[in-house]
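> the amino acid sequence is not available; the structure is as follows:
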């Protein structure tokens, strides 16, 4: 397993993250356990900020909270000078409860409800990223009723498809997101937004996909968005103050992944903006980006305890752990690949190829197919790398399995940032109707 950030093998032969021995973390917090390398999270955030500062452009780096949203993570994003993207009232509530400055919050989503819009306006967030004509009219109506003006970016699809899994490609023409540039919908959206009196049209938003390992897609997106901005200026005399070029910057999950350094992605974007937006307006637009996975993805490690195994001679050996698709649904959803190691025997030589199975009553609950490990024994600790993004965020209670705890580790200290769910949490929202009360069994 490739060691990211502060991860290393210590003198005891154990995996150590942020100066914390994971065997001791297991003893303190149990498993499954999400372990987040706080220093690596902060380092990634600073890499973005420093790269943009070197460009000389005005910018915002907005953390995409859908990747991993907790109160503590919102605090770190604030401390590192980031803005924040939210996509629901839950993500917005988390940010506000953490004390995140509302004026640096951007509200995304293709189906915002009136209640979510009201909540965001009450908080005085920085802007909405509008996704369709219904939303524009809804924003106008609600803002008019309140006597307010709303900052808006229009999400456009530039017709650029990133080279990623089809389920996470979002910039192509056939997408549920945004106004299409190629079929004329986008310019009609600009015309509409510019005429609505309670909307302040700041600019455009574009996102071309996820897990992108080259700059070509971003460069093409910048060129197409700039070409659209030029057409808007010529046809409608509307200028954009902000251009948001989204996220999608890749990370290394396995040996075959080849992400670029943060600075390379940023330089490609900023060089493209300087080249293609020159002369469209009096000054170059402010550039926003939205890294999520690349901030927290490789900072996360999930720790499991090995349980049972099943050896099918000549076919496969299954090794089961105490988690699975409930804490990491990505292999089932996207066929995502991961690397792993026996964290309590990190110095042992690999002996066999096994497949890591989860504990759910589901044949598809497989975390890793065919990974080389020392011969796993019941009670060993399995560490799976790069689980910081979209694992906790997408976790579920399938089979009524409790979601794991989350700890931040840094400089030899660990801090609990999300408690492990209790059995009472599992039934906490259940209600037994009066007509069924006598039939309800009580667990003591």
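Perfect, I can see it now. Since we're looking at a predicted model, the values are computed, not measured. Numbers count the residues shown, from 1 in each chain.
> contacts and neighbour counts: CA atoms only from here.
OK.
> quick one: buried residues of stretch 57-73?
Buried residues in stretch 57-73, counted by 16 or more other C-alpha atoms under 10 Å: 57, 59-73.
> can you check stretch 5-25 too?
For stretch 5-25, using 16+ other C-alpha under 10 Å, the buried residues are 5-9, 14-23, 25.
> put this next to the previous one:
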């Protein structure tokens, strides 16, 4: 009788030993993810093997229907929830999560605005024919050129991040002969991602202005004829699973909002984004509909207590829209077992090396992020084995998935898929060790659409000013 496998002493406490290491948890994988008759992973009715053969690996794959459904559900949830309390809501897609011309077009078609944080992101949105009036421009250090481009191209709003930016934006708007809509980013003292809801007012971070300076700065904004004050903006963190932090932050902001009404209209309140997603089965984020309803109820209650009308609300989700619909497909290269001493006993950690790494997913190295992985080219009856998925870079911290149980017979040539990589993986991708950034392909109803082409070694060499493409040995 076979002996049942036991959990590895090297596994983190949250990682459960699976009964079947081939299963795809619906909470983690794209809505269309399934296994085909041969056991291969299929997304958008296209197999991982077909995608790898056509586009190569590593490869970012986006389930277009999943992303569109989440974008629509988010917009409808916030519009409905805030209509129920007597106001309106705007949803801006946070382009920093992942932005391409194609994705920007999806968001515009679905009625979302776009939130950008650089001239590059702004130009991508414009290239997608997004109405600039539906774009918000963020950033703690917007250059004079970025400000000028935003103002002169008719950007819908600029988020002022400091006292200095008030004058910079006002002066540029005056030169352009326009009245620029602006928001003021505020530090509410709430850090929801770490549950420090009662942080002091002395914020040690680069973004925004302290609550205690808001009234003075809004007076300066209102004193400039070229600026049109929309309201306050706040972003409290990322990967947030509940609404407690948003409610507390809104309460603090609305107290200042009430005082600002004495000096003129304050039509909006922007509460930013940061809604979390499931990277592993251990994660349990609040559904977006519940988040919208709970936020609306808390804001309505606070406004009633303060005796003020409910302003129009804006939010800026990115990860929660594009993250779950994305996966990354790799090919396994090397498999190596390492013996580790655990309290005097030997334990085995299996290292599975793939053809990418921290150049295509920097989040694990940066934040210790956890991910879910599965063999994508087949299913296996082998027992689950604790593995660490690592990349091919010259860094010991080049880890893609820190801990996962995969079939023990995982071998070179297998395709491996990592779930929930739609947000921030391509955005943070880089050329460390001169690896080209992977392609991004959208899949839907059995069809593929290339969103971003793969970088080749020739692409990288073309940026080198001393490279002579006519010399022998040039990259092709």
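Received, thanks. Owing to the predicted nature of the structure, the values given are computational and were not obtained by experimental measurement.
> now what about the TM-score between them?
Remark: TM-score between the superposed chains equals 0.93 [TM-score structural alignment, normalised by the length of structure 1]; 434 aligned residues with a C-alpha RMSD of 2.2 Å.
> that older thread, strands - which of the buried residues of stretch 57-73 of structure 1 land there?
With DSSP state E as the criterion, strands contain 59, 60, 61, 62, 63, 64 from among the buried residues of stretch 57-73 of structure 1.
> now the last one. Nearest residue, chain neighbours left out?
Computed as C-alpha to C-alpha, 6 or more residues apart in numbering, the closest residue to residue 64 of structure 1 that is not its neighbour in sequence is residue 292, at 4.4 Å.
> what do we get in structure 2 for the one you found?
Counting by TM-score structural alignment, residue 292 of structure 1 lines up with residue 318 in structure 2.
> quick check: that match touching residue 97?
Yes. Taking contacts as C-alpha atoms under 8 Å, residue 318 of structure 2 lies within contact range of residue 97: 5.3 Å.
> so what sits against both of the two?
Shared contacts of residue 318 of structure 2 and residue 97 (C-alpha atoms under 8 Å, 6 or more residues apart in numbering): residue 423.
> do a quick rundown of the helices in structure 1.
Taking DSSP state H as the test, the helices found in structure 1 are 22-29, 38-55, 71-79, 89-97, 114-123, 133-146, 185-195, 216-236, 262-276, 293-296, 330-334, 423-427.
> find me the equivalent region of the third one in structure 2.
When you say that, I think you mean helix 71-79 of structure 1. Against structure 2, helix 71-79 of structure 1 falls on residues 101-109 (TM-score structural alignment).
> residue contacts, residue 384 of structure 1?
With C-alpha under 8 Å, 6+ apart, residue 384 of structure 1 has these contacts: 301, 302, 303, 338, 339, 340, 341.
> now it. Nearest residue, chain neighbours left out?
Spatial nearest neighbour of residue 384 of structure 1, excluding adjacent residues (C-alpha to C-alpha, 6+ apart): residue 340 at 4.4 Å.
> please say which position in structure 2 the one you found maps to.
Aligned counterpart of residue 340 of structure 1 in structure 2: residue 373 (TM-score structural alignment).
> what separates that match from residue 426 of structure 2, distance-wise?
Distance, residue 373 of structure 2 to residue 426 of structure 2, using C-alpha to C-alpha, to the nearest Å: 18 Å.
> higher neighbour count, these two?
residue 373 (27 against 24; other C-alpha atoms under 10 Å).
> and the more buried one, how far is that from residue 414 of structure 2?
12 Å.
> can you check residue 430 of structure 2 too?
On the measure of C-alpha to C-alpha, residue 430 of structure 2 and residue 414 of structure 2 end up 25 Å apart.
> want to throw the helices of structure 1 into CSV with distance to residue 415 of structure 1?
Converted to CSV, these look like this (distance: least, C-alpha to C-alpha, whole Å):
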stretch, distance to residue 415 of structure 1
helix 22-29, 10
helix 38-55, 10
helix 71-79, 10
helix 89-97, 19
helix 114-123, 29
helix 133-146, 41
helix 185-195, 46
helix 216-236, 37
helix 262-276, 28
helix 293-296, 17
helix 330-334, 26
helix 423-427, 21
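> and these, which is most packed in?
With neighbours taken as mean count of other C-alpha atoms under 10 Å, the helices of structure 1 reach their highest mean count in helix 293-296, at a mean of 28.
> just checking, what packs against it?
helix 38-55 (3 or more C-alpha pairs under 8 Å, 6 or more residues apart in numbering; DSSP states H and E).
> contacting residues around the one residue sitting closest to the centre of structure 1?
Central residue of structure 1 (C-alpha atoms, centre = their mean): residue 67, 1.8 Å from the mean position. By C-alpha under 8 Å, 6+ apart, residue 67 of structure 1 lies in contact with 292, 293, 296, 388, 389, 390, 393.
> likewise residue 133 of structure 1?
The neighbours of residue 133 of structure 1, taking C-alpha under 8 Å, 6+ apart as the test, are residue 189.
> closest one of the buried residues of stretch 5-25 of structure 1 to residue 207 of structure 1?
Residue 207 of structure 1 lies nearest to residue 5 out of the buried residues of stretch 5-25 of structure 1, by C-alpha to C-alpha, at 27.5 Å.
> that closest one contacts residue 37, doesn't it?
Yes. Counting by C-alpha under 8 Å, residue 5 of structure 1 touches residue 37, with 7.3 Å between them.
> shared neighbours, the two?
Common neighbours of residue 5 of structure 1 and residue 37 (criterion: C-alpha under 8 Å, 6+ apart): residue 299.
> mean deviation of the match of helix 71-79 of structure 1 from structure 1?
Stretch 101-109 of structure 2, aligned to structure 1 and superposed, deviates on average by 0.6 Å (mean C-alpha distance after the TM-score superposition for structure 1).
> what does that stretch rub up against?
Under C-alpha under 8 Å, 6+ apart, the answer for stretch 101-109 of structure 2 is 68, 71, 93, 95, 113-114, 124-125, 127-130, 451.
> 7 Å - rerun?
The contact list for stretch 101-109 of structure 2 (C-alpha atoms under 7 Å, 6 or more residues apart in numbering) reads 124, 125, 127, 128, 130, 451.
> could you work out the most separated pair of those?
Comparing every pair within those by C-alpha to C-alpha identifies 130 and 451 as the most remote, at 16.9 Å.
> neighbour count: those two, which is higher?
residue 130 (23 against 18).
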